[in-house]
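> got a predicted model here, sequence first, then my questions.
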Amino acid sequence: MISNPTASSCEAYSSSVEGAPRQRVAILGCTGSIGAQALDVCRQHADRLQVVALSAHSRTEELVRAAREFTVPIVAVTDPAHAEDSCLSELPEGTKLLVGESALEELAVLPEADTVLVSVVGAVGLRASYAVLKAGKRLALANKESLVVGGDLLMPLAQPGQLLPVDSEHSAIFQCLLGERAEEIHCIWLTCSGGPFFGRNREELEGVTRAQALAHPTWNMGAKITIDSATLMNKGFERIEAAQLFGLPMERIPVLIQRESRVHSMVEYVDGAVIAHLGASDMRLPIQYALSYPERWETPAERIDFRTIGSLTFDAPDPEAFRCLALAEEAGRTGGTAPCVLNAANEVAVAAFLAESCSFTAIDACVAHCLEHHDARRVESLEQLHDIDRWARAEASRFLAGLS
């Protein structure tokens, strides 16, 4: 569990960078939705933030543009197939280029970086997150797979103020807990927009198309996370993350549909008081808070005029229609290596759906199959999780091949 997140708890950790002219930031996954918005935060607060390292998987032209704009001394391309892209010759003079997934771990431990934002998508982010914490650097975590798959390994490493969640919901919860006592929490209300298919039944979901699933009503995200939001697997992952971050069992982290995406989550205390975090639907807010904590900087987003909202609505999710939510709860309650299988199978199935080679409802069918055929055990090492991840991906691929 994250230690009581008060401003004072972070001061001791932050003392290592006090006196530096600017906080030095490495952004892993700089061309994705979160990474691009993080660069915008760095752009708006150039007097406080210095970008010292960047990584991209395959979008090398965007990487080069960012490296030139921020004069970044070291970058990484994690897809070796793009290591020879001609645009890389336009990197700033003297910029060092690393290649391959292992480069993420090299950037994670750079002496020049104070804070590392891990915003790559997928289980590949786990090793980088682990390396950041082992190196004693601040981890701004936007890779949910790190905690879903390897939370049992990461959380014991995190010192007070060292791990700052970037997910809007977990950032909201973190802020609702400021100055409060963990033992006085009754529950965490984890909010959810409901995605583009809120209100549909199981039969109506079977014919959902790729284009329909990518049309999220409020948030601008990458394709994989947008599909996870449509299936509600994203919210299932976030429940597991919240259990890891805040030390509560799954049953005390109910999901609450909040269609307007203005209430980003709430914490209810034993005396009946509920503290809610409200704000714009703009990921730059939690990104900036993870970089500025314990300070608050001028907002990068447009402010909300609460006089014009009209109303806020709340509802319950339908786990019968959106079975990924129930599968994530099953894996979270089982614990151990079950969430690793949940994540790996889901990644394979979502990729197949995006490639239009399986149906929308085949995603949860694939995940259910893999969980059913896995005997969960205690998490022991990164190597163990790697082996289980590989098994789950192979099993998911076999299952999907059998559907065609």
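Perfect, I can see it now.
> going forward, measure contacts between C-alpha atoms and count neighbours the same way
Will do.
> am I right that Arg259 is in contact with Ala316?
No. Taking contacts as CA atoms under 8 Å, Arg259 lies outside contact range of Ala316: 10.8 Å.
> all the strands of the protein, in order from the start?
23-28, 49-56, 74-77, 96-99, 115-118, 138-141, 163-165, 185-192, 255-257, 263-269, 274-278 (DSSP state E).
> turn those into TSV, including mean neighbour count.
Shown next, in TSV, are these (neighbours: other CA atoms under 10 Å):
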stretch	mean neighbour count
strand 23-28	25
strand 49-56	25
strand 74-77	25
strand 96-99	17
strand 115-118	29
strand 138-141	26
strand 163-165	25
strand 185-192	23
strand 255-257	21
strand 263-269	23
strand 274-278	17
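> put together JSON lines for those, with distance to Ala368 on each row.
JSON lines is the format used below for these (distance: least, CA to CA, whole Å):
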{"stretch": "strand 23-28", "distance to Ala368": "31"}
{"stretch": "strand 49-56", "distance to Ala368": "32"}
{"stretch": "strand 74-77", "distance to Ala368": "34"}
{"stretch": "strand 96-99", "distance to Ala368": "36"}
{"stretch": "strand 115-118", "distance to Ala368": "28"}
{"stretch": "strand 138-141", "distance to Ala368": "27"}
{"stretch": "strand 163-165", "distance to Ala368": "28"}
{"stretch": "strand 185-192", "distance to Ala368": "22"}
{"stretch": "strand 255-257", "distance to Ala368": "20"}
{"stretch": "strand 263-269", "distance to Ala368": "28"}
{"stretch": "strand 274-278", "distance to Ala368": "34"}
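> next up, a second structure to put side by side with the first:
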Amino acid sequence: MSKTITLLGSTGSIGTQSLDVARMHGYTIFGLAAHSRIEILQKQIAEFHPRYVAVVDEAACDRLEAELTGMADAPRLLRGTEGLRTLAAMDGPDVVLNAVVGIAGLPASLAAIESGHDLALANKESLVTGGHLVTDAVRRKGVRLLPVDSEHSAIFQCLQDQHSAKRLTKILLTASGGPFFGMKQDQLAGKKKEDALKHPNWNMGAKITIDSATLMNKGLELIEAVWLFGLPEDKIQIVVQRESVIHSAVQFADNSVIAQMGVPDMRIPIQYALTWPDRLPSPVPELDFAALKSLSFDVADEETFRCLAACKKAIRKGGLAPCAANGANEEAVRLFLQDKIGFLDIGRLVEGVVDSQSFGGDYTLQDVYDCDAMARAYVRAHL
């Protein structure tokens, strides 16, 4: 099945695994975008020969431009955040896959949708920070929003029977529990980035791995699920599934439950977003039930992991509260990775900004940016 893709965030974990899928199926890469890792990007250009490449960081863009000078069939180079948006909006691909990290992915998501592209979304912050902007644009333009996160892909897969989907009553959103599952606050107080970056099941980038350790990632995914599937927060239950084999499940009006299972490998949900509604052979091994032996379940500890509690509070408040939570978390994680704050400070600061205002009401894209800046300033002022 021939397909042409624009991949935003190509040098990160999701981006490189997306190219594994593209390589296996012979997909054409129309455009690639990265922030600053041009060494990886150059190898991708040499293999996939995109027509366009966007680099957000100006210094990295200058370095890549020098490397591309004189190169036969060199791609056209687009610069900065505007270049990222321009690439997302360009005619040519069948689907745009947005794997940019953080709120920086929101304008690219909107640009892709407004240009009439189907959007495979791995950038959960697009929905967390600008949920009504994204979903309104999807409805208005009549495009498809295809989830890439493993949990949301699992839910999406379980809802393919449209008649049954109308009887959805609960979402069971699974979590690995991260590296600190079962610990209490006194045990977490001295944890450093080296501890938090040791995820038990998934191979991910630094920011999302820290978010998994704090359970912020699960809070963001809960907010994303509200926008994607139309259920309120109190109908989405967080279930700790330590083996990361059940990726999520849904419950219907008759209390039957359907779950999606597979090995913990992001190439399954990436590929399903690109091939939907078809299923093709994937580069992922099959699930070996003989080796699996057992599955375990538990509940998420919101009293200890305050980021999750803060995200639930934020989506209940509505408006820009989720945006504030996300901005505070991005700033707090940045400071934690620089050893400037402690692990528990992340949850304290995220919860603090959510409690600081009411945040209700409609908003514009500029309001999103202003709220994000406010949340980051709140964190720096409350160290």
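That came through, no problem. Worth saying up front: this structure is predicted, and the values here are computed from it rather than measured.
> hang on, the earlier thing: show me which of Arg259 and Ala316 of structure 1 is the more surrounded one.
Taking neighbours as other CA atoms under 10 Å, Arg259 of structure 1 and Ala316 compare with Arg259 leading, 19 against 13.
> give me the residues contacting stretch 312-328 of structure 1.
194, 200-202, 205, 231-233, 235-237, 240, 255-260, 262, 339, 342, 364, 367-368 (CA atoms under 8 Å, 6 or more residues apart in numbering).
> just the buried members of the residues you listed?
The neighbour count (16 or more other CA atoms under 10 Å) marks 194, 205, 231-233, 235-237, 240, 255-260, 262, 339, 342, 364, 367-368 as buried among those.
> out of the contacts of stretch 312-328 of structure 1, list just those in helices.
202, 205, 231, 233, 235-237, 240, 339, 342, 364, 367-368 (DSSP state H).
> quick check: stretch 170-177 of structure 1 aligns to which part of structure 2?
Using TM-score structural alignment, stretch 170-177 of structure 1 lines up with residues 152-159 of structure 2.
> in contact with the residue of structure 1 most remote from its centre, which residues?
What lies farthest from the middle of structure 1 is Glu93; by CA atoms, centre = their mean that is 33.0 Å. Remark: with contacts taken as CA under 8 Å, 6+ apart, Glu93 of structure 1 is in contact with nothing.
> kindly report the same for the one 3 residues further on.
Each residue near Lys96 of structure 1 by CA under 8 Å, 6+ apart is listed here: 73-75.
> ok, those in structure 2, which still hold?
Retained in structure 2: 73-75, out of the contacts of Lys96 of structure 1 (criterion both residues aligned by TM-score structural alignment, their matches' CA atoms under 8 Å).
> where along the stretch 301-404 of structure 1 do the helices fall?
323-334, 338-354, 362-372, 382-403 (DSSP state H, counting those that start in this stretch).
> elements contacting the last one?
Helix 382-403 of structure 1 is packed against helix 144-154, helix 338-354, helix 362-372, with contacts defined by 3 or more CA pairs under 8 Å, 6 or more residues apart in numbering; DSSP states H and E.
> contacts only, for the residue opposite Gly151 of structure 1 in structure 2 once aligned.
Superposed on structure 2 with TM-score structural alignment, Gly151 of structure 1 falls opposite Gly131. Neighbouring residues of Gly131 of structure 2 by CA under 8 Å, 6+ apart: 224, 227.
> how close does Gly131 of structure 2 sit to Pro322 of structure 2?
Gly131 of structure 2 sits at a distance of 9 Å from Pro322 of structure 2 (criterion: CA to CA, to the nearest Å).
> kindly report the same for Ala154 of structure 2.
23 Å.
> what's the match for the residue farthest from the centre of structure 1 in structure 2?
Match for Glu93 of structure 1 (TM-score structural alignment): Asp73.
> looking for the alignment partner of Asn203 of structure 2 in structure 1.
In structure 1, Asn203 of structure 2 lands on Asn220 (TM-score structural alignment).
> how many residues are close by the nearest residue to its match once chain neighbours are set aside?
Take Asn220 of structure 1 and drop its neighbours on the chain: the residue closest to it by CA to CA, 6 or more residues apart in numbering is Ser33, 7.4 Å away. Ser33 of structure 1 is flanked by 16 other residues according to other CA under 10 Å.
> what's near enough to touch Ser33 of structure 1?
By CA under 8 Å, 6+ apart, the neighbours of Ser33 of structure 1 are 220-222.
> of these, closest to Thr60 of structure 1?
Nearest to Thr60 of structure 1 among the contacts of Ser33 of structure 1, counting by CA to CA, is Gly222 at 17.0 Å.
> gap between the closest one and Ala140 of structure 1?
18 Å.
> got it, and Arg398 of structure 1?
36 Å.
> try Cys176 of structure 1
The gap separating Cys176 of structure 1 from Ala140 of structure 1 is 18 Å, by CA to CA.
> tell me which residue of structure 1 lines up with Ala249 of structure 2.
So, by TM-score structural alignment, Ala249 of structure 2 is matched to Met266.
> settle this for me: that match is touching Gln175, isn't it.
No. Using CA under 8 Å, Met266 of structure 1 is not in contact with Gln175; the gap is 9.7 Å.
> joint contacts of those two?
His277.
> coming back round to it: count of neighbours near the match of Asn203 of structure 2?
16.
> Arg303 of structure 1 -> structure 2?
In structure 2, Arg303 of structure 1 lands on Glu286 (TM-score structural alignment).
> typo on my end, Ala76 of structure 1
Counting by TM-score structural alignment, the partner of Ala76 of structure 1 is Ala54.
> how far away is the match of Glu93 of structure 1 from Ala46 of structure 2?
Distance, Asp73 of structure 2 to Ala46 of structure 2, using CA to CA: 10 Å.
> check contacts around the match of Ala249 of structure 2.
172-173, 176, 188-191, 274-277.
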